[in-house]
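S.K.: Mind looking at a prediction? Sequence and model below.
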Amino acid sequence: MAMDGYGPGAQVPLQGAGGQTVAMNALASAAYRDVPVEEILKANNEQHKSEVRPGRFAKLFRPNLGEAYSRAVQVRMLGGARAPLIQSFGTEPQPIVEHCLAATNIRKRRDTLLTGITVLFGVLFLPGMLVWLAVFYLRRGLAGRTGTAGAMGTALLAGVGILIVLFLWKLPFTGLPGLYLRVMLIAPVVGWFLAKRVCEATARDLKDRWAGLLAGGGVAAKIPEAVPHAPDQTAAEELRQSLEKLTAEQRSNVVFYAGPKGILGMGTRWGSWHLAEELVPHAGKEIHAFRSWDVIRPIHDQLKLLERGTLKTGFPTPSVNHWIVSPVGEGAGAVARPDGEDIVAYQVKPHEIQRVCNENQFGKGNRHYLGVQFTLWDGQLVLTMMVTVTALLHTLRIEVTGHALGPVHPLFTTPPAPKSKTVSKSVRFWETKDVPLPLVDTDEVVRLAVRAPLTWFPPVLDHLGGRLVLPEPFGLRHAWAEQPWRHRFMADDAIRAATPVMRAVHAATIKFLEEHEVDTQRFTNRSMVLSGAVQDAAPKKADNYDA
């Protein structure tokens, strides 16, 4: 069947290149989690901190982690008036956002059924539903902090149930009013039973997707609303364009340096090595004039050859790119991407990159860096070595700096666990056993049923239940990244990468200078000193100056 150039169904994007799926799947799995939203605060680091803002009636309308995360990520990544994003190196943000959309769709289908149940068994018998909601609200207020309070809440629920039974038995009304009063108090209980069945089915689906992503399975994010089937489907077309815009911004060659925070998205700067010497011609010769871009080009070519080594064990294929680095304040709440005729699809044109490299070396303005990036550990470790060339007066300065972005917080890599509690055995009371708990408890059914009719009004739910506020400037990868130095092998990989990269840069530089009649003795001597020093490389806070 012809579709007028539009796809017949949801498009499933390819996973990250080179098997970079661990970090991406971990971040996507958060959309399916049913743990308390406060759990995400454990993933806060010193530089980037999320915030949970409670709502007006948080006890009844509070979101769980999956609901709050999906909502926050969708608004931040796809909003029409959103602020610029930070690139998510080592991952692809579009599949993560699509999983958030898919999780929202699953919950909406559940909420549609719950809304029907609520209308049929709740709204039509509103007084009874309000009585039961008041009981659950009081029970939640009592339960939660101590075992005694929980017992009191359960006793309250049982006591109200007994009173309702006595009330129905000794009801003074007869006829239609009496029948309505009886059904009014029983119908919410029947509705709760049906709602629990719906909630349990959805909970199993969400947990299976959560576990499947962390297990590395191909869990597809089905979002048919992102694929327009006809030209008049404007909402689907806008969503598709927003996803394309997200991918285009991910490919941007502009990054932001935030002082001690390092380059946003690449991690803090842990090491820096400088080769700076005076340009002196060979005896009886004259230096052939050159500019910084002329030095960068052979360095670029040499870094491209890093994967070709004499030994069998060499580097994995690196990504070598030219970057325009824009400075922002350490505490900046947002960044501003450059625009103009020299920018196309968030990419700075090659001629402008060359101009910045040659001219923006001193004073205000953006700077040019040549970066070689390794994505290791299935996307959990991103190593970036940045090279910049500065020519001031008679001095040529080659600077190599190392940046490391560590794994995502373990919160995101934790698989779902069956709900259970530890109790004492009845006979051997000095021993304990694990007792399985229901997949969805009573309080959760009530919470979901109350939230269901408001699913189509997200701002109202945010006001009533609360919301998750993401750290700014926001990028999916660096917002919840750990330092790699706590992982022995990751730290070793970061330190080991520095030596061959720096030597490749120096070799290309010295060869270029020789071709331009520069006496390279001082450069060679300095390079040998740095080669010795880099062998004892240790991670430091290179952007924290003792001044």
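M.R.: Looks like it arrived, so ask away. Everything quoted here is computed from the prediction, not taken from an experiment.

S.K.: okay, CA-based contacts and neighbour counts for the rest of this
M.R.: Will do.

S.K.: Apart from its chain neighbours, what residue comes closest to Gln11?
M.R.: What sits nearest to Gln11 in space, not counting adjacent residues and going by CA to CA, 6 or more residues apart in numbering, is Val227, at 7.3 Å.

S.K.: Next one for the comparison:
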Amino acid sequence: MTDGFDFSPGAQIPLSGAAGQTAATFALAAAAYRDDEVEKIKEADNDWHQSTVKPPRPWAKIFRPRLGEAFSRAVIDRMLGAGRKPLIQSFGIEPQVVVEHCLAAQRIRRERDNWLSAVTVLCGVLFLPGFLVWLLVFVLRTTMSRREDKRAGMLATTLLVAMGALAVLFLVKMPFHGFWAWYARAAVVMPVAGWFWAKRICERTARDLRERWSGLLSGGGGVGAKIPEAVPGNPGDAAEQIRKELARLSAEQRSNSVFYAGPKGILGMGTRWGSWQLAEDLVSAEPGKEFHPFRSWDVINAIQGGLGMLERTSINTGGFTKPAITHWIVTPIGENAKEVARPGGTDVDAYTVRSHAVQDICNKQQFGSGDRHYLGVQWTLWDGHLVITMMITVTVLHNTLRIEVTGHALGPVNPLFNGKPAAKEKEVQKAFRFWETRKVKLPLIDTDEVVRLAARAPLTWYPPLLNWLGGSLALPEPFGLRHAWADQPWRHRFMADDALRAATPVLRVVHTAALKVLRDNGVDVEKFGNRSSVLSGMVQDASPRKADLYDA
């Protein structure tokens, strides 16, 4: 690998039931089992990240994918594909679990497609003339039934009935004799028999997929992602590549390198909603004497120690949960950049910038081009649906010390992913009391769906051709599973309260720790203390703002 990542031997695939899984993780994983139309994914897009649904060829709509099929294929290709672009961290979820469920869903569908391919060969290819005629009829019927005009739907049904009548008439009044007569009869009957066989196969798989979809959204208990094809049997096989890419995905998730994309904020953390700055001159507390020299890293270390005590309180009220405290290296990229490039070289180990390099950036790269250092304190709340991050940076330019605290909030996964499978039914008028309606249950797999799956099955072995014919799903770039489909937290009152309440104690801990370092090194802290008091008053009226949009 050119990135220098060291893959250890052996299969290291975490089980889907491992600790740390969250509701947000399972909500995204459940998308792999969905049977909605693929265009529905557009409902989950936010203002910054848009998915692209590539439509099928006008004459090949029968090969179009469903949402679960397209989502699984897109996620696997993007997150495990050879030579893939770097990913954005998915805070609040475990992306490896989502990928494992995509692999599991793909395996279930592949087993179904193997059976359907066998049915297609036995009942279709061997009796090709009849198969093509029936397929043409179903394509015409589907095209007409999708029109809004009710007469078109009636005409589609009439077409199918008429074709059935012609088939019966053809069997009775056979124009051929001998072998070709029996072959012609079989060409009419066998595609129909194959359709009934394929329907049973499709219904069995559909029930399995829906049970997994519903099970994940109900808490995920007992729904494991079985992916035996990811356990390598010998070096160099396809499973070994999957194992390596899963390990690479986990390492990238643990990286301390993030990217700032202008108004989009730090990718993966949500937009910046608040900013508070304390900046004053460094003056000795004793006139005529110099204060002791110190570095930005000394202040950051003191702040880190204070943040580690946030979960402790003198009043037993619950308070903060244990936060994750991380030294982040932030790389600036363009607002509309379509890809990112992670730092490399001897200062990076498995996508993580080493401690000595972090200290150098903190102390030296404070003005001009280059990466910047931030100390982050992060809480993952609401079962992964809310990620609160407070970022602290310390800079010294000439004799001015600046401490900046910014708030970032990543909201819940779009409600689309939390929708459980609904029973397929429709409302019809009652026979006698026609002014009333009643609900009628529809079959889980209808005629058109059986034909679609049977037509796609032989082509699933070569996805590029299938994507060219039936269309595909292109994920938003730069891609990260969590931020791509995250809503703003401000529409949920309690989530908004949690984000706003975290700002005040963090700001005060930062200022207290910084003032102690200044005082210990002989710096006059009177102006710093006055400024800190002003900020403490301002932060009590915290409200979300678009802090990354400068009005200039």
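M.R.: Right, received. Where do you want to start? Keep in mind it's a predicted model, so treat the numbers as computed, not measured.

S.K.: which residues does the corresponding residue of structure 2 for the residue nearest to Gln11 of structure 1 contact?
M.R.: For Val227 of structure 1, the aligned position in structure 2 is Val231, judged by TM-score structural alignment. Counting by CA atoms under 8 Å, 6 or more residues apart in numbering, Val231 of structure 2 makes contact with Ala11, Ala239, Glu240, Arg243.

S.K.: at 10 Å instead, please
M.R.: Val231 of structure 2 is in contact with Gly10, Ala11, Gln12, Ile13, Asp237, Ala238, Ala239, Glu240, Gln241, Ile242, Arg243, counting by CA atoms under 10 Å, 6 or more residues apart in numbering.

S.K.: quick one: contacts for the fourth one?
M.R.: Contacts for Ile13 of structure 2 were tallied using CA under 10 Å, 6+ apart; they are Gln96, Val97, Glu100, Ile227, Ala230, Val231, Ile242, Arg243, Lys244, Leu246, Ala247.

S.K.: Tell me, how many residues neighbour the residue mapped onto the last one from structure 1?
M.R.: Residue correspondence to structure 1 (TM-score structural alignment): Ala247 of structure 2 is matched to Glu244. Other residues near Glu244 of structure 1 number 14, with proximity taken as other CA atoms under 10 Å.

S.K.: element containing Glu244 of structure 1?
M.R.: According to DSSP states H and E, Glu244 of structure 1 maps onto helix 234-250.

S.K.: Report the mean deviation for that helix after fitting onto structure 2.
M.R.: Once fitted to structure 2, helix 234-250 of structure 1 is off its aligned match by 0.7 Å on average (mean CA distance after the TM-score superposition for structure 1).

S.K.: Next, the buried residues of that helix.
M.R.: By 16 or more other CA atoms under 10 Å, the buried positions in helix 234-250 of structure 1 come out as Ala236, Glu237, Glu238, Leu239, Arg240, Ser242, Leu243, Lys245, Leu246, Thr247, Glu249, Gln250.

S.K.: Report the two members of these separated by the largest distance.
M.R.: The largest separation in these, counting by CA to CA, is between Ala236 and Gln250 at 21.4 Å.

S.K.: Wait, Ala30 of structure 2 touches Glu100, no?
M.R.: No: in this structure, Ala30 of structure 2 is not within contact of Glu100 by CA atoms under 10 Å, at 11.1 Å.

S.K.: Of the two, which one has the most company?
M.R.: Ala30 (28 against 25).

S.K.: if you skip the residues just before and after it, what's nearest to that one?
M.R.: Trp213 (4.9 Å).

S.K.: Enumerate every residue touching the one you found.
M.R.: Neighbours of Trp213 of structure 2 in contact, by CA under 10 Å, 6+ apart: 26-27, 29-35, 207, 220, 223, 418-421.

S.K.: which residue numbers in structure 1 go with the helix or strand containing it?
M.R.: Using DSSP H and E, the element containing Trp213 of structure 2 is helix 179-217. The alignment of helix 179-217 of structure 2 onto structure 1 (TM-score structural alignment) covers residues 176-214.

S.K.: Could you list the buried residues of the matching stretch?
M.R.: 181-189, 191-192, 194-196, 198-200, 202-203, 206-207, 209-214.

S.K.: ok, which stretches of the stretch 251-400 of structure 2 are strands?
M.R.: 257-260, 272-281, 324-332, 348-349, 352-353, 372-381, 386-397, 400-410 (DSSP state E, counting those that start in this stretch).

S.K.: likewise the stretch 51-200 of structure 2?
M.R.: 52-54.

S.K.: residue boundaries of the helices in it?
M.R.: 67-80, 95-123, 128-145, 150-172, 179-217 (DSSP state H, counting those that start in this stretch).

S.K.: angle of the third one against helix 150-172?
M.R.: Translated: helix 128-145 of structure 2. 160 degrees (axes from the mean of the first three to the mean of the last three CA atoms, to 10 degrees).

S.K.: to the chain's geometric centre, what's the distance from helix 128-145 of structure 2?
M.R.: On the basis of CA atoms, centre = their mean, to the nearest Å, helix 128-145 of structure 2 is displaced by 37 Å from the centre of the chain it belongs to.

S.K.: which residues in structure 1 does that helix match up with?
M.R.: Helix 128-145 of structure 2 maps onto residues 126-143 of structure 1, going by TM-score structural alignment.

S.K.: May I see the buried residues of the matching stretch?
M.R.: For stretch 126-143 of structure 1, by 16+ other CA under 10 Å, it's Leu126, Gly128, Met129, Trp132, Leu133, Val135, Phe136, Tyr137, Arg139, Arg140, Leu142, Ala143.

S.K.: Over to stretch 333-343 of structure 2?
M.R.: Ile333, Val340, Arg342, Pro343.

S.K.: Equivalent analysis for stretch 310-322 of structure 2, please.
M.R.: Neighbour-count burial for stretch 310-322 of structure 2 [16+ other CA under 10 Å]: Leu310.

S.K.: Kindly check the end-to-end length of it for me.
M.R.: This stretch, stretch 310-322 of structure 2, spans 8 Å end to end (CA to CA, to the nearest Å).

S.K.: hang on, the earlier thing: keep only those of the contacts of Trp213 of structure 2 that are in helices.
M.R.: Phe26, Ala27, Ala29, Ala30, Arg207 (DSSP state H).

S.K.: so the third one makes contact with Ser214?
M.R.: Going back to what we said before, that points to Ala29 of structure 2. No: using CA under 10 Å, Ala29 of structure 2 is not in contact with Ser214, being 11.1 Å away.

S.K.: any idea which residue sits dead centre in structure 2?
M.R.: For structure 2, the residue nearest the mean C-alpha position is Leu481 (2.4 Å; CA atoms, centre = their mean).

S.K.: ok, and the closest non-adjacent residue to it?
M.R.: Ser90 (5.8 Å).
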